[in-house]
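In: Predicted structure and sequence below. I'll ask about it afterward.
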Amino acid sequence: MQNRPVFILAIESSCDDTAAAVLKNDKVLSNVVANQAIHGEYGGVIPELASRAHQQNIVPVIDAALKRANVQKEDLSAIAFTQGPGLMGSLLVGSSFAKSLSLALGVPLIAVNHMQAHILAHFIDEENFDKPEFPFIALTISGGHTQVVKVNDYFDMEIIGETTDDAVGEAFDKSAKILGLPYPGGPLIDKYAQLGNPKAFAFTKPKVPGLDFSFSGLKTAILYFIKKNVAENPNFIEENRDDICASIQHTIIEILMDKIKMAVEQTGIKQIAIGGGVSANSGIRKTLKEAESKYGWKTYIPKFEYTTDNAAMIGIVGYQKFLSENFEKSDVVSKARIAF
């Protein structure tokens, strides 16, 4: 491959964040994200509103990414974009722009799997952050996904466990909604959990065979628990908020850790990496770091800004695909669901 630097412009638009990043090889020069606050009014992401906001945000976000990186569009080696999974309307905004820019500049187009990008974010060159060695176990946890993945190489990944219903991020957000907390509620549960007693209230962990997960039963148990106690004491949530949040978070973390321990036993792999928006949760990060000494694992936790949806993680996948000349034609299609 050529010796001159590779400059990748990456675009991420899978849900409600419009993001663009510029990478020089595996180093991030800029990473810009525009959030969509409007969804908070509705308690969740509204797909039509999300795609309209992407259309408004994409040009200024890409312009900002190029300016912060001090890179001219003529210097770009390739354009990478999120192909899926995600909301179709949102994905189409990003892919359409990427295709147009690739054609206008005469540079390769690279399609990226959003879930692979969460895993490969660990390979961004950052000071004080180690990169995992193959093979390793990845736990990808987000609002839409919960997966245990055996990662043999950059693009040799096998899902060995996943949720059968709700994703873990959904479990956090729906539990927060039951408690009357605003959307997105997951970060608020984390915030209040740090002030409470994680063993104040006991919630039954679902019995799911193998490495798969289920969170719908836990969500229902929390709903009935709150309804019962509020009926007896209308101020129950207000008086016990921190302890309730701590107990919910403790239960969810135990569910995740049980499956990781099982995955280590089954595969013999003791390198564990987490990714996805829920990996920003302080309780999960703390528990995983403690597991290094407790179980003899080597754990990898990405830089905070690379956990939630961002374009830097799309860019690092784009860089790896560029090295192997894994390019797409302009007729490549976006996919709301996409396999590894």
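Out: Now that the structure is in, tell me what you want to look at. Numbering: from 1, shown residues only.
In: switch to C-alpha atoms for all contacts and neighbour counts from now on
Out: Will do.
In: which residues in the stretch 51-200 of the chain form helices?
Out: 88-105, 114-120, 168-178, 186-193 (DSSP state H, counting those that start in this stretch).
In: could the ones you listed be laid out in TSV, adding mean neighbour count?
Out: Shown next, in TSV, are the helices of the stretch 51-200 of the chain (neighbours: other C-alpha atoms under 10 Å):
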stretch	mean neighbour count
helix 88-105	20
helix 114-120	25
helix 168-178	23
helix 186-193	20
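In: so which of those helices comes closest to residue 298?
Out: With C-alpha to C-alpha as the criterion, residue 298 lies closest to helix 114-120 of the helices of the stretch 51-200 of the chain, at 15.6 Å.
In: thinking again about what came up before, which one of the helices of the stretch 51-200 of the chain lies closest to residue 32?
Out: Closest approach to residue 32 among the helices of the stretch 51-200 of the chain is made by helix 88-105 (14.3 Å; C-alpha to C-alpha).
In: which other helices and strands contact that closest one?
Out: Where contact means 3 or more C-alpha pairs under 8 Å, 6 or more residues apart in numbering; DSSP states H and E, helix 88-105 is packed against strand 7-12, helix 47-69, strand 78-84, strand 109-113.
In: ok, and what's touching it?
Out: Here helix 88-105 makes contact (C-alpha atoms under 8 Å, 6 or more residues apart in numbering) with 11-16, 47-48, 50-51, 54-55, 58, 73-74, 78-84, 108-109, 330, 334-336.
In: Identify, by residue count, the longest helix of this protein.
Out: When the chain is parsed with DSSP state H, its longest helix is helix 236-267.
In: end-to-end on stretch 82-95?
Out: End-to-end distance for stretch 82-95: 7 Å, by C-alpha to C-alpha, to the nearest Å.
In: one more structure, for comparison:
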Amino acid sequence: MRVLGIETSCDETGVAIYDNEQGLLANKIYSQVKQHAYYGGVVPELASRDHQSKIVPLIQSALSEAGLKMKDINGVAYTAGPGLISALMVGATLGCALAYACNIPNIAVNHLEGHLLTPMIDAEPEHYPKFPFVALLVSGAHTQLIAVSGIGQYQLLGESIDDAAGEVFDKTAKLLGIDYPGGLILSKIAQKGIVGRYKFPRPMTNCPGLNFSFSGLKTFAANTINNLATRDAQTYADIARAFEDAVVDTLTIKCRRALDNTGLTRLVIAGGVSANTTLRVRLKAMIEQRGDEIFYARKDLCTDNGAMIAYVGMVRLLSYQYRTLTITVRPRWSLEDLTAV
């Protein structure tokens, strides 16, 4: 059985084909980064227009790579939320139209569930993270800790009360003069920074609970930069290092607390920021010290992509969870609202 997955929640157009026996057959991604960089952030109307122009060629390319035609597809999965409503509508309307034309099911997929289950895409079933586990979902739009009892069985433990971790990475990068989206470049610069020259706070780590707050780090970075006596590449690298260490330490402390509070011994990290090398190293060290287990996807599947949508679509199609032709998108859609498989 094969599912075509369509991802258009923000500024990446993703198309993939997943086979329940052969795995991932094709995965195509078009990034709009260069277009939005001019404006310093994502412009929703431009994003939706770009999805419209790129989505059909990407579908054709994915089918060609897999050596398939639409008659060989058994279901169409699309991101129904959360995300930008105008961008979501592109994938939803095309997904439903294709399903109708081919007389096959369409599956509305939660974007966050796609990220959360991404570590299972390439792994053999015996290497899947066994339920239950704690998941850290960390991206440009979300920073959440979730207790996962099974597919579709999610309990939110904590989340950011302001900026997401990925968002504050990009905002701090902009303060350092790095073009949007600068989070990845900031991390590369941080590798050249001197540890300890600057000390940033670890927000909300000294109070109980599992919520996050990152907007204060951005303000702290802004004040530090504004008060600099000298502005050279090394100083900026030192600030980048201090900032990244603060974010990573905060995430690590909260993950340890979540494991302690739940009594669970497995941690899954997912989302765009989960590709951050420093975060992976620190979390792995913490988990190994505890004797627990950690799971994450390969780095090219951490950002928004069609593969995760096709995979979740397959899981829910095999459980007979698919929609009628009614097109529904949800810009806000909590994981806790999903149906268990």
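Out: Nice, I can see it. Note that this is a predicted model, so its numbers are computed, not measured.
In: sorry, back to before: can you lay out the helices and strands packed on helix 88-105 of the first structure as CSV showing distance to residue 41 of the first structure and mean neighbour count?
Out: Below are those laid out as CSV (distance: least, C-alpha to C-alpha, whole Å; neighbours: other C-alpha atoms under 10 Å):
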stretch, distance to residue 41 of the first structure, mean neighbour count
strand 7-12, 23, 31
helix 47-69, 12, 18
strand 78-84, 26, 29
strand 109-113, 30, 25
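In: Tell me which of these lies nearest to residue 173 of the first structure.
Out: With C-alpha to C-alpha as the measure, helix 47-69 is the member of these nearest residue 173 of the first structure (17.4 Å).
In: The closest one maps to which residues in the second structure?
Out: Counting by TM-score structural alignment, helix 47-69 of the first structure pairs with residues 44-66 of the second structure.
In: what's the mean deviation for that stretch versus the first structure?
Out: Relative to the matching residues in the first structure, stretch 44-66 of the second structure has an average distance of 0.6 Å after the fit, by mean C-alpha distance after the TM-score superposition for the first structure.
In: in the stretch 201-341 of the second structure, which spans are strands?
Out: In the stretch 201-341 of the second structure, the strands defined using DSSP state E, counting those that start in this stretch lie at 266-270, 293-296.
In: do you know how far residue 318 of the first structure is from residue 176 of the first structure?
Out: As judged by C-alpha to C-alpha, residue 318 of the first structure and residue 176 of the first structure stand 36 Å apart.
In: What's the match for residue 188 of the first structure in the second structure?
Out: Using TM-score structural alignment, residue 188 of the first structure pairs with residue 185 in the second structure.
In: how much space between that match and residue 16 of the second structure?
Out: Distance from residue 185 of the second structure to residue 16 of the second structure, by C-alpha to C-alpha: 27 Å.
In: cool, and residue 223 of the second structure?
Out: Taking C-alpha to C-alpha, one finds residue 223 of the second structure at 44 Å from residue 16 of the second structure.
In: For those two, indicate the residue with more neighbours.
Out: More crowded of residue 223 of the second structure and residue 16, by other C-alpha atoms under 10 Å: residue 16, with 29 against 11.
In: Go ahead and confirm that one touches residue 28.
Out: Yes. If you go by C-alpha atoms under 8 Å, residue 16 of the second structure and residue 28 touch, sitting 6.0 Å apart.
In: which neighbours do those two share?
Out: If you check residue 16 of the second structure and residue 28 against C-alpha under 8 Å, 6+ apart, the residues they both contact are 62, 305-306.
In: residues near the residue mapped onto residue 27 of the second structure from the first structure, how many?
Out: Counting by TM-score structural alignment, residue 27 of the second structure corresponds to residue 31 in the first structure. By other C-alpha under 10 Å, 25 other residues sit near residue 31 of the first structure.
In: Repeat that for residue 294 of the first structure.
Out: Using other C-alpha under 10 Å, residue 294 of the first structure is surrounded by 10 other residues.
In: Format the helices of the stretch 51-200 of the first structure as a markdown table; extra columns: distance to residue 288 of the first structure.
Out: Formatted as a markdown table, the helices of the stretch 51-200 of the first structure follow (distance: least, C-alpha to C-alpha, whole Å):
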| stretch | distance to residue 288 of the first structure |
| --- | --- |
| helix 88-105 | 32 |
| helix 114-120 | 16 |
| helix 168-178 | 16 |
| helix 186-193 | 15 |
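In: Quick check: closest non-adjacent residue to residue 163 of the first structure.
Out: Nearest non-adjacent residue to residue 163 of the first structure, counting by C-alpha to C-alpha, 6 or more residues apart in numbering: residue 213, 4.2 Å away.
In: can I assume that neighbour is in contact with residue 148?
Out: No. Judged on C-alpha under 8 Å, residue 213 of the first structure makes no contact with residue 148 at a distance of 9.6 Å.
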